[in-house]
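what would the 3D arrangement of this be:
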Amino acid sequence: MKMKALSHPLVAIMGTTGVGKSQLAVELALRLSSSLRRKTGIINADAMQTYSGLDIITNKISAEEMRGVPHHLMGFKQPGDDITIAHWIRDAVGLIHSIHAEGGIPIVVGGTSYWLQHLLLQTKLPSLQTTAGSSLQGSGNIAVQMSDELHAAISNLTKEALELWEDLPEIAPANDDETSMRLHSLLVALDPHMAERWHWRDARKVLRNLWVMKESGHTATDLFWKQEQEGVPQPRFPSLVFWLYSRPEQLEPRLDTRVDQMLKSGLLSEIVSMREIAAKLSTETGRDLQTMYTSGIFQSIGFKEFEPYLSSTPPSPALFDEGVEATKHATKGYAKGQIGWIRNKMMPGVLAAKAARGPIDVFVLDATDLEKWNDEVRDVAVDLSMKFIAGEPLPEPTSLSVVAEELLPTLKAAPSPLAIIARNRKVTCAICTEFSHSLKQYTDGTEWEKHVRGRVHRNRKAAKARREDPEWIGNVKMRERREARERADAEAKASESGTEGSGEEVGSHEVHEGELGEMFGNR
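Prediction:
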């Protein structure tokens, strides 16, 4: 029986840095274009690579490496600009439709798995429910209708909180604890369940949740609840997903070597230019420099790691070495985070969609040994892509390699949307908050249990209990001193009344009152 070829397929490539994602995208595009006589286009899904210039620090593919294949959503943002997931998905979906309209095959590739996940699946991510994301359905900007729940919460705000709500900052504060706590307190008042997800110092996420409410007219909790009612998110397009995976023991030395190569290619010069760009933008816009460093291109690994070295006069070789090690450490940490997101968030959602008969397939490709990359990554991906587009049956994913057989069975089921809200809930310690005069929050579970067992918390708890015990010696002494002061005041007043009109000199009365003050510690 002849299978029906897919008319609107999507191929996606994900994985950590350093596994050859960009190279595979180009190889696939060239092979599919030549074999199927269909147009191909690559769509970038790496947040840092959306910025123009700064090619070394963002690990952009070079024009020569692109080999003539069109690359989209790469280098189109200016340093200092921000790009949100809603805007990127809007643009990516538009490009996918355009490529499909010409009979082509879009290939999406990048290391920002968060973006890929919400592109592949039609999730009800709160930030996608704003007016910024409404164009995904072609509706454009529409008037926001506020939910009764949010309207009631806003009507109960204090005057100061209402003023903050009406004039929300566009950029999260950096090194401004007072504003960060005010924003978190506002989120607590409007959406207490979602507020428990974020530490008050995580001002960017707190502010984003507030903007989601302002732009959508609903609390994020309400949007998650609606997603719960609608069930498992389904794929936007029939999709074939490749997860390029390398064992950490082989990947980490490779990442160290990459950092060394970036330095030889001019990484430091690029960071210096970034610092100059940031200083210029700060002067032109009035934005705080440290705040700018927490967003956009300035979050690239290497920028803050070499800050001490580039700020030292004269340049310190020891600080340079520290910058190199810090950059290597951050790069390896980023790779671990990418794997964690794919394993714990993206893959469970994709597999749930597949289990609900959604048109999406995922294959793990072993990119551990670069000498075998062509055989175990490129050729396997080309073969699977040809079968997928032709509508032919695909093999069992665990059968491709030992790595696939080890990885795939360990993946957990996707949590429900409401379970996501409850996960990593932050608990506020009222006792330590009172003693330190700043909000003390801990993740529920192990971190919270460790805190309450800690010496500092136990000492503060004991001090609070003593302070509230009326029979505690400290309170008894305070009460005695207060009563002594009251007696002294009463005696002073009685003495003053007794000497009125008696002809005594005022000076003698003042000396007597002073002596009383000395006696009772009232001076």
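
going forward, measure contacts between C-alpha atoms and count neighbours the same way
Noted.

I figured Ser52 hits Gly80, correct?
No. The pair Ser52 and Gly80 fails to qualify as a contact (CA atoms under 8 Å) at a distance of 10.8 Å.

and Arg204, what is it in contact with?
Arg204 makes contact with 171-173 under the criterion CA atoms under 8 Å, 6 or more residues apart in numbering.

hmm, Met74 is touching Thr50, no?
Yes. Counting by CA under 8 Å, Met74 does reach Thr50; the two are 4.4 Å apart.

which parts of the stretch 51-200 of the chain are strands?
With DSSP state E, counting those that start in this stretch, the ranges of strands along the stretch 51-200 of the chain come out as 71-72, 105-109.

turn those into CSV, columns for mean neighbour count.
Shown next, in CSV, are the strands of the stretch 51-200 of the chain (neighbours: other CA atoms under 10 Å):
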stretch, mean neighbour count
strand 71-72, 18
strand 105-109, 26
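
and of those strands, who's closest to Gln299?
Shortest distance between Gln299 and the strands of the stretch 51-200 of the chain, using CA to CA, is found for strand 105-109: 20.3 Å.

one step back: quick one: which of Met74 and Thr50 has more around it?
Thr50 (24 against 20; other CA atoms under 10 Å).

now Pro315. Nearest residue, chain neighbours left out?
Closest residue to Pro315 apart from its sequence neighbours, by CA to CA, 6 or more residues apart in numbering: Tyr309 at 6.3 Å.

element containing that neighbour, please.
In the assignment (DSSP states H and E), Tyr309 maps to helix 307-311.

I'd like to know which elements that helix is packed against.
helix 317-341 (3 or more CA pairs under 8 Å, 6 or more residues apart in numbering; DSSP states H and E).

one more, for comparison:
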Amino acid sequence: MQIHLARAITLLQLRARIAPPSSLLRRTMSSFSTSDLPVIAVIGTTGVGKSKLSIELAQHIARRFSEQQQEASSLSSSTWKSAEVINADSMQIYKGLDVITNKVTDEEMEGVSHRLLGIVDPRGEKGWGMAKWVEASLDEISDLHSSSQVPIITGGTTYWIQHLLFPLGKPPPPTSSLSSNVPFPPTPSPTLPAFLASLPTPLTPSQHSLLYSLPSLPLTPPPELALPLHQLLEAVDPKLAAKWHWKDTRKVMRSLERVWGLGERESEVWEKQEVERREVNERGEGAGEEGKRYRTLIFWLHAPPEILDPRLDGRVDKMIDLGLLDELRDMRLIAEEMEASSSSVDPKDYASGIFQSIGYKEFSALPTTSLTPSSLPTKPFQAALTQMKLATRQYAKSQVRWITVKLRGVVKERTVEGKEGMFLLDASDLTKWDKNVLAPAISVLDAFLDSSILPTPASIGGPLAPSLLALDQTGPPIIKSTLAGGSYRCNLCSKEGETEEPFFVMWTEGTEEEAKRGHEVGRVHKR
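Here you go, the predicted model:
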């Protein structure tokens, strides 16, 4: 840190010189291949300061370029003159509703431009899926690179960021139907009849009828169709059906979408891409252009649960003061407008559109007249507030799980050690932000932009860094199948009769036998 400080002072004392023309910067850009171009990502749970760090890094890059322009030799000048932030939060893409989505304010931005923030009308659009956001982000990144600017991808929807930076591992969704937030197209794929004829067991008449009725179903089918739809998926794509719970109609419908629209199984597409990934890994090309899009630097801000949870509780309390209740009332008006207009978005579906925002579902049982500060002391209000805090803490835990289970191994597999990678930053003590977060981040960032050797990730980030960044195995990273896991039906726990409700035990790790033993010794299992 002292070296960087001394260097900055020296730079400020040097005489100013004329900056190179923009045409020279554009020619410099053309000499890069896509995988040489830098992208920075700032990830972590809610409430750890991702936006704050992103803004500070963008400001540093601009200062760094300005300082280098004042050096005596133009050869030492950085190619990258500034940076902008690209939002990677699935709820912050919506216009308005800034409190419930925890958007960064204009004042907090301090002049740093943000892209893909507040651009979707919550009244008219269901939102963006991963594929649409990745496509838009690629355009924004290309635009920034062409202007000699560094993209800083920031947000809590980590799986979006993962599929942007490391594109292999999951097939692109179909271009029609649910991926476009409209019902199934009226006409199926021309190859659908041949696909159905190839099934080892033909569809029953009722399943055939249900398949061809898909265009007439709403995006959120009625509950009584949940089991028949899953049974239909089991008939046409059993591997994928084993991965989804029969009550998860959203995923079941998306899987049926590929069969209807393209006449193929989604599971087969996943398997094909996994074979491609393994071949790339076996050839030692995991860090090549096939495995990543850019030269990647990821900062993971982290605070342990015992420190983060009280911080998140306090953040929810502060949201009440900032106007959360006003926004909840606004969201109910939006829901009424959408119901009246027969919108494709179901405001009663808490996994749909802006209504996924934590707080909307938790306060849904309260009448609108109770969404006022005067109701704060009441038991129903306090119960809803407690549920919102619990949901926020649970969401933070799920964000950490994605990073450790999904992203961590992919970064290790597909980045070049010493040139890129993921670095943990200790955001436990916000009073020591500059020392524990900003200073080490800038040190790594400078080396990254200078194409110098980066420090070992475990050497910064505090005492938790070695364990949190370490993989669970030695040797080459293990490529986990997208279709790993499954489900089995516990007949003893299932309900039979007219109101049949099969009890599915879902498992993603280990074996089916281990999942079965775990269920049978648990309290839920009926003995």
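
ok so, going back, burial of the residue nearest to Pro315 of structure 1, as a residue count?
Around Tyr309 of structure 1 there are 19 other residues, counting by other CA under 10 Å.

all helices for the stretch 301-450 of structure 1, in order.
Secondary structure of the stretch 301-450 of structure 1, counting by DSSP state H, counting those that start in this stretch: helices at 307-311, 317-341, 347-355, 373, 379-390, 402-407, 417-422, 430-436, 446-453.

my bad, should have said the stretch 101-250 of structure 1
All helices of the stretch 101-250 of structure 1, identified by DSSP H, counting those that start in this stretch, fall at 113-120, 148-155, 159-166, 177-190, 192-195, 203-216, 220-230, 248-264.

can you redo those as a markdown table with distance to Cys429 of structure 1?
Shown next, in a markdown table, are the helices of the stretch 101-250 of structure 1 (distance: least, CA to CA, whole Å):
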| stretch | distance to Cys429 of structure 1 |
| --- | --- |
| helix 113-120 | 31 |
| helix 148-155 | 24 |
| helix 159-166 | 23 |
| helix 177-190 | 15 |
| helix 192-195 | 15 |
| helix 203-216 | 19 |
| helix 220-230 | 23 |
| helix 248-264 | 38 |
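
nearest to Leu516 of structure 1, out of those?
Closest approach to Leu516 of structure 1 among those is made by helix 177-190 (44.1 Å; CA to CA).

what does the closest one correspond to over in structure 2?
Using TM-score structural alignment, helix 177-190 of structure 1 corresponds to residues 223-236 of structure 2.

which parts of stretch 23-43 of structure 1 are buried?
24-33, 39-43 (16 or more other CA atoms under 10 Å).

kindly report the same for stretch 486-495 of structure 2.
Per 16+ other CA under 10 Å, stretch 486-495 of structure 2 contains these buried residues: 486-488, 490, 493.

one more: stretch 399-409 of structure 2?
For stretch 399-409 of structure 2, a neighbour-count test (16+ other CA under 10 Å) marks 399-400, 402-404, 407-409 as buried.

isn't Leu119 of structure 1 right up against Arg90?
No. If you go by CA under 8 Å, Leu119 of structure 1 and Arg90 don't touch, sitting 9.1 Å apart.

so for those two, which sits in the more crowded spot?
Using other CA under 10 Å as the criterion, Leu119 of structure 1 and Arg90 rank with Leu119 on top: 22 against 19.

gap between the residue mapped onto the more buried one from structure 2 and Gly291 of structure 2?
Matched to structure 2 by TM-score structural alignment, Leu119 of structure 1 sits across from Leu164. Distance, Leu164 of structure 2 to Gly291 of structure 2, using CA to CA, to the nearest Å: 11 Å.

that older thread, could I get the strands of the stretch 51-200 of structure 1 in a markdown table, plus columns for distance to His437 of structure 1?
Output for those, formatted as a markdown table (distance: least, CA to CA, whole Å):
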| stretch | distance to His437 of structure 1 |
| --- | --- |
| strand 71-72 | 49 |
| strand 105-109 | 47 |
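
so how far is Ala197 of structure 2 from the residue in structure 2 that Pro79 of structure 1 lines up against?
In structure 2, the residue paired with Pro79 of structure 1 is Pro122, using TM-score structural alignment. Distance, Pro122 of structure 2 to Ala197 of structure 2, by CA to CA: 42 Å.

more crowded one of these two?
A side-by-side neighbour count of Pro122 of structure 2 and Ala197, using other CA under 10 Å, places Pro122 first with 23 against 11.

ok, now which ones touch that one?
94-95, 334, 353-354.

give me the contact list for stretch 368-388 of structure 1.
Residues outside stretch 368-388 of structure 1 that contact it (CA under 8 Å, 6+ apart) are 6, 11, 19, 24, 27-28, 31-32, 240, 242, 244-247, 250-251, 365-367, 393-394.

again, 6 Å this time
Contact partners of stretch 368-388 of structure 1, identified using CA atoms under 6 Å, 6 or more residues apart in numbering, comprise 246-247, 365, 367.

out of these, which end up buried?
Buried among the contacts of stretch 368-388 of structure 1 (16+ other CA under 10 Å): 246, 365, 367.
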